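Peer 1: Could you work out the structure for the sequence below:
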Amino acid sequence: MTATSAPAPDDRALAIRAAFAFFALYAVFFSTGPLFGQWLLDAEGRPLQADFVNVWAAGRMAIEGRAADVYDWAAHRAYEVLAVGHDFEGYFGWHYPPMFLLVAAPLSLLPYVASQLVWTAVTLPIYAAAIRLICRRWDAVLIALAFPAVAMNVAFGQNGFLTAGLLGAGLALLDRRPVAAGILIGLLTYKPQFGALIPIALLACGHWRAIASAAATALAAAGAATLAFGAEVWPAFLASTKLTNHAVLEMGWANFAELVSPFGVSRWLGLGYWSAWMVQGAVMATLAALVWSAWRRPGADGPKRALLAAGCVAASPYAYVYDLTTLGVALAFLLKDGCAPAERRAVALVCLLIIAEPLSGTPLSVLAAPIVAALAIRRIWPGLARWHAVAAA
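Peer 2: Below you'll find the model as predicted:
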């Protein structure tokens, strides 16, 4: 089977069987997790603090008229304790721009555990809908839901489904509905570190309507947040970015081993702050050049979008394993028309790296995005693959 042929029935059946095997593992974990203090509830049956607690706490503070205080770590942590009903070690920082409070506020009207379940139940279909838009097949959605980063995102109560869904749907609609695509891309400004490469791609191929729509949406979201929570929330957010940079990227309070970025791995390996930024900067510059060149070329629309999606992950210095949900979108764009045996093995490796990440306590899954990007590059520039084969021979 060639890389661009339709998936063979046997390949599709194998992928579906593998998906159900993953679902069985997920079912065991999520059904027993609350019993053993691993998910939703701790060993004493109390709400278990997880990443989502920062969303609930920020939302409750915004509801109570304290939106600017969400960037005060001591005040925000007090509301995290309120969320779970007991004190705990550590702190789950709120590093998002004010527009994400528009989402967090209504979620905080529910009790913490119920709110986390609702958050997952609402955002997971956004991810699934994006995969459906990309591949136009329900079996592809089933397979994408089995991607290991999906389970990680559910476990942490994180926003990977929203990020991946907005990006995937935006890129899928880019050619036929550019204004709608721009709206979805504009909403991604709630997580700005993931958007560095998107303007480069849109400018490279002249998607001016999408660019205008994205800019208007971002401004509208910022304006809505200002009207809802007051203008003082913006200086508080901007001031907090310096503390976040110092605590997370300089001091490693969030654990460098958990970052799946070139910056994080460089710090984990012992490089200094500025040396790690040089590594991250080199990766970002390389990806920017590749995205620009790829999006200037005619054809290969799926691989180009896959490269961009994988690049958005690798270009972010602040990325965790749940952010790899976006690679599900990248793989959907890349493999929707079939895959070669070598590509199947590469995808299996990506899945294993993501699974091994929390088990090993090391940032193994930092390799996941580069592997997916390399697969896309082979599709965009097939001559490179042929040259490599000749050189190896």
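Peer 1: alpha carbons only for contacts and neighbour counts from here, please
Peer 2: Will do.
Peer 1: Work out which residue lies at the spatial centre of this protein.
Peer 2: Note on the chain: the residue nearest the mean C-alpha position is residue 323, at 2.9 Å, using CA atoms, centre = their mean.
Peer 1: Correct me if wrong: residue 370 contacts residue 314.
Peer 2: Yes. Counting by CA atoms under 8 Å, residue 314 is a contact partner of residue 370 at 7.1 Å.
Peer 1: let's see this one next to it:
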Amino acid sequence: MRELAETWGKHWRTFTALMVVQLTVLLFVFAWIKSGAVSGAFSDFQAIWVAGKSLLSGGQPAELYSPTHFFHLIEQWRRPDFKLLWLYPPSFLPLAAATAWDPFLWSYFAWCVLSLCMSCCALRLLNEPWHRALLLTAFPVSLWNAVMGQTSALFLLLLVAGVAALGRRPLLTGAFFALACFKPHLAAVLPIALLAGGYYRALLSFIASGLLLVFSTMVYWSPEVWWAYLSALLNVRDLMFNGAWGFFVHLSAYAYLRGLGLDHNVALFAHTLYAGAWIAVLAMAWRRKRPLEVRLTLLVLSALSLSPYALAHDLVLLIVPMAFLLRRQTADARLCPMDAAVICLWLMSYYQSIWVVPAPFALTLVGALFLAMPFPEKQALQPRE
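Peer 2: Down below sits the predicted model:
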């Protein structure tokens, strides 16, 4: 608290301006929804809220993965003009139940504020000062993730917490990474990094914690709920490959090539080569114990690049490499042009659905810059425990 008070005294104008920006955006969106001016937006939290209400009302968890049943629940409790599939694993359902307050709008607003707090806490775990952490949580992708009611900020917090605990508490790292598997398409890179880096205790903890989550939900509900979840994933894979939501809302090389008109098999083969290159670079960096800034950045970029399903709101993960870039700029002003270039690429990749900017190229360039950028070992990042 003393550190926070001292930092506030030095940067109170920055704090005030950033908090005003964040709260103004959230209040504007809140009033916008309450007026009925929007219908299909903020659907991800709407799905979480409806799933939680169903669970609290005595509904069967396995039925949530049936599109027909879940659409009926949305028509019953929310607006019937926008429908979304329920695709979170059964282990995520307790959190969904915890957010299912009445009325919906206040629950949604609380989740928006909590998302910004989780992003800020993730940066504080990386020893970012308060004013810079607030600055990064006010960036467009962070605010967009919050107002859309998405869960990427929670994944970011669990990812950073796991890396911060890796040195002295590897068992806790495995637990955090297992909890982060509520987004399996992003969490797929986590065991690769642990295996390549030789963090076998953390890897075993990751496997054990994951199995504990699976078996505990099987015992509490039934094994049927996991079969229903896996079937839903197969269905959404087919929808994505057919471009049900449009290809340019995704970040992957596959989606970009399909958006340009290439055949499914050609795009999938190219994406496999692209993802394989990312895995090789990630494994090499973790095996050679590169500075933590480089390893964590490559972990974030690989998570965004490996899966064909990553979406624009997942770019909130990029506030981690942006924090490192701002820190390096403070230490060496000659890096300022590089920082500006990466910020532009970040914003362009965020607006890819409008400008049709190839996000894979932008993410690859960010990774190349970090591999080429010097991070002296004596100045290496020491995360909070």
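Peer 1: Got a TM-score for the pair?
Peer 2: The TM-score (TM-score structural alignment, normalised by the length of structure 2) is 0.84; 361 aligned residues with a CA RMSD of 2.9 Å.
Peer 1: ok, back up a step: residue 370 and residue 314 of structure 1: who's more crowded?
Peer 2: Between residue 370 of structure 1 and residue 314, counted using other CA atoms under 10 Å, residue 314 has the larger neighbour count: 27 against 17.
Peer 1: Structure 2: which residue goes with that one?
Peer 2: By TM-score structural alignment, residue 314 of structure 1 lines up with residue 305 in structure 2.
Peer 1: In a helix, that match, correct?
Peer 2: Yes. Counting by DSSP: H, G, I helix; E, B strand; the rest coil, residue 305 of structure 2 falls inside a helix.
Peer 1: ok, it - contacts?
Peer 2: Contact analysis of residue 305 of structure 2 by CA atoms under 8 Å, 6 or more residues apart in numbering lists 251, 252, 253, 275, 278, 360, 363.
Peer 1: go again using 6 Å as the cut-off
Peer 2: Contacts for residue 305 of structure 2 (CA atoms under 6 Å, 6 or more residues apart in numbering) come out as residue 252.
Peer 1: Kindly report the same for residue 247 of structure 1.
Peer 2: Residues near residue 247 of structure 1 by CA under 6 Å, 6+ apart: residue 253.
Peer 1: and it, how far is that from residue 207 of structure 1?
Peer 2: 38 Å (CA to CA, to the nearest Å).
Peer 1: quick one, helices of the stretch 251-393 of structure 1?
Peer 2: Shown for the stretch 251-393 of structure 1, the helices assigned by DSSP state H, counting those that start in this stretch span residues 262-268, 273-296, 301-314, 326-335, 341-360, 368-380, 382-392.
Peer 1: What residues sit buried inside whichever helix in structure 2 runs longest?
Peer 2: Looking across structure 2 with DSSP state H, the single longest helix is helix 2-34. Judged by neighbour count using 16 or more other CA atoms under 10 Å, the buried positions of helix 2-34 of structure 2 are 8, 15, 18, 19, 22, 26, 29, 30.
Peer 1: and if you look at stretch 167-175 of structure 1?
Peer 2: Neighbour-count burial for stretch 167-175 of structure 1 flags 167, 168, 169, 170, 171, 172, 173, 174 (criterion: 16+ other CA under 10 Å).
Peer 1: For the residues you listed, give me CSV that also has secondary structure.
Peer 2: Compiled in CSV, the buried residues of stretch 167-175 of structure 1 are given as follows (three-state DSSP):
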residue, secondary structure
167, helix
168, helix
169, helix
170, helix
171, helix
172, helix
173, coil
174, coil
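Peer 1: ok, so of these, who is nearest residue 197 of structure 1?
Peer 2: residue 167 (11.8 Å; CA to CA).
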